[in-house]
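*Asks:* here you go, sequence then predicted model.
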Amino acid sequence: MPKTDIFVHPTSIIDENVTIGNGTKIWHFCHVSEDVTIGENCSFGQNVFIGKNVKIGNGVKIQNNVSVFEGVEIEDDVFIGPSVVFTNILNPRAFINRKMEFKKTVIEKGASIGANATIICGNKIGKYALIGAGSVITKTVRDFELCYGNPAIKKGIVDKEGNINLK
């Protein structure tokens, strides 16, 4: 199928062996590394970095200044707010190559992550979960949970539309 409705801003870099779905828009100063798969109707804001081998589903919105490193998988209809931070190793050292120790992080369908949140690797954000701005995720978040704080803890539940119940 020809990719006739993909937009990639001229300041962005797309490496080799990248699949980008129809309707996707990649804005200013982005870099998509090799062997990446991006679904249909996604939007990447300014200065987004997508690491090698990352898989991103359909309808994903990634706001400005986010780096999605190798080891992160993002399912359909996920929202990632500006300046969200993902990690992929628990004990980094500049002088030790630990690429074989990357921990997998999965953001499941419909989840939303607020601005400036940090997601520690090896965790999962469940379906339709909502992570508050500035939160630090240190453990797995279940489906439909509202979590925020440092470290983030469950504060309530949300429904599929994002309506909050603080029970």
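*Replies:* Alright, I've got the coordinates. Residues are numbered from 1 along each chain as shown.
*Asks:* going forward, measure contacts and count neighbours with C-alpha atoms only.
*Replies:* Fine.
*Asks:* wait, doesn't residue 54 sit right on residue 88?
*Replies:* No. Counting by Cα atoms under 8 Å, residue 54 does not reach residue 88; the two are 11.7 Å apart.
*Asks:* overlap in contacts of these two?
*Replies:* Residues touching both residue 54 and residue 88 (Cα atoms under 8 Å, 6 or more residues apart in numbering): 69-72.
*Asks:* next, the buried residues of the top strand by length along the chain.
*Replies:* Looking across the chain with DSSP state E, the single longest strand is strand 152-158. Using 16 or more other Cα atoms under 10 Å as the test for burial, strand 152-158 gives 152-154, 157-158.
*Asks:* A further structure is provided below for comparison with the first:
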Amino acid sequence: MSDTPSYRVAPGADISEDATIGDGSSVWHLAQVREGARLGTGCVIGRGAYIGSGVQMGDGCKVQNYALVYEPAVLADGVFDGPAAVFTNDHFPRAVNPDLSPKSASDCEPVGVTCETGASIGARAVCVAPVTIGAWAMVAAGATVVKDVPPHALVAGVPARRLGWVGRSGEKLVPASDGT
């Protein structure tokens, strides 16, 4: 057996020693993968992307350039996370407590975004945790998701609203010519 990793890490990427990177995956320049994160096989992490502590990713996921995936997010197989998309993790984001003392990491109970199989998140979309993006759903670029998205739903806007349904290929579904 070889000790050579079966994945690619570009110069300048920051990978924690206790992160797990699946075979055939690529982590590009300036990306950061934190401790306890798990990437499945064949994943791609784009330039400047952030994968938080303990984030779990299935096989074949793509996190594009400068996307931010904060813990405790879970991405199932085949999830696409577009450029500069953000998955939040805090119900009550504040720098300080009511008495103006600095907040510490222990003052926050992280909540996560869950993306089911094949879900796609467009560029600069924001998913405000806790939410679930259903299997094969599509979130349009620039949308702000504050409620769960059903499987195969196409959502857009601020806040995101369902505009229709999409198939596994991402194409919008339309009624059959016989009206069914």
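*Replies:* Nice, thanks for sending it over. Remember, it's a predicted structure, so these values are computed and weren't measured experimentally.
*Asks:* any chance of the shared contacts of residue 54 and residue 88 of structure 1 in CSV, with neighbour count, secondary structure and distance to residue 63 of structure 1 too?
*Replies:* Formatted as CSV, these follow (neighbours: other Cα atoms under 10 Å; DSSP: H, G, I helix; E, B strand; the rest coil; distance: Cα to Cα, whole Å):
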residue, neighbour count, secondary structure, distance to residue 63 of structure 1
69, 21, coil, 15
70, 22, coil, 18
71, 23, coil, 19
72, 26, strand, 16
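*Asks:* quick check: the counterpart of residue 148 of structure 2 in structure 1 vs residue 126 of structure 1, distance?
*Replies:* In structure 1, the residue paired with residue 148 of structure 2 according to TM-score structural alignment is residue 140. Taking Cα to Cα, to the nearest Å as the measure, residue 140 of structure 1 and residue 126 of structure 1 are separated by 8 Å.
*Asks:* ditto for residue 63 of structure 1
*Replies:* With Cα to Cα as the criterion, residue 63 of structure 1 and residue 126 of structure 1 are 20 Å apart.
*Asks:* check residue 11 of structure 1 too.
*Replies:* For residue 11 of structure 1, the distance to residue 126 of structure 1 - Cα to Cα - is 34 Å.
*Asks:* how about residue 56 of structure 1?
*Replies:* 15 Å.
*Asks:* on that earlier part again, the longest strand of structure 1 aligns to what range in structure 2?
*Replies:* Using TM-score structural alignment, strand 152-158 of structure 1 pairs with 160-166 in structure 2.
*Asks:* what's the burial count for residue 166 of structure 1?
*Replies:* Using other Cα atoms under 10 Å, residue 166 of structure 1 has 9 other residues around it.
*Asks:* okay, residue 140 and residue 126 of structure 1: which has more neighbours?
*Replies:* residue 126 (20 against 16).
*Asks:* would you mind measuring from the more buried one to residue 74 of structure 1?
*Replies:* Relative to residue 74 of structure 1, and taking Cα to Cα, residue 126 of structure 1 is found at 11 Å.
*Asks:* what sits in contact with each of those two?
*Replies:* 107-109.
*Asks:* so which of these is the most crowded?
*Replies:* Neighbour-wise, these (other Cα under 10 Å) top out at residue 107, 26 neighbours.
*Asks:* what sits against the aligned partner of that residue in structure 2?
*Replies:* Aligning on TM-score structural alignment places residue 107 of structure 1 opposite residue 115 in structure 2. Contact partners of residue 115 of structure 2, counting by Cα under 8 Å, 6+ apart, are 74-76, 79, 132-135.
*Asks:* that's a helix at residue 100 of structure 1, yeah?
*Replies:* Yes. Counting by DSSP: H, G, I helix; E, B strand; the rest coil, residue 100 of structure 1 is located in a helix.
*Asks:* from residue 39 of structure 1, how far out is it?
*Replies:* 26 Å.
*Asks:* what of residue 8 of structure 1?
*Replies:* 14 Å.
*Asks:* residue 167 of structure 1 and residue 150 of structure 1: what is the separation?
*Replies:* Taken as Cα to Cα, the span from residue 167 of structure 1 to residue 150 of structure 1 is 20 Å.
*Asks:* the two: which has the busier surroundings?
*Replies:* Ranked by neighbour count (other Cα under 10 Å), residue 167 of structure 1 and residue 150 place residue 150 first, with 13 against 7.
*Asks:* nearest spatial neighbour of the more buried one, chain-adjacent residues omitted?
*Replies:* residue 136 (5.0 Å; Cα to Cα, 6 or more residues apart in numbering).
*Asks:* that neighbour: neighbour count?
*Replies:* That count, for residue 136 of structure 1 with other Cα under 10 Å as the rule, works out to 21.
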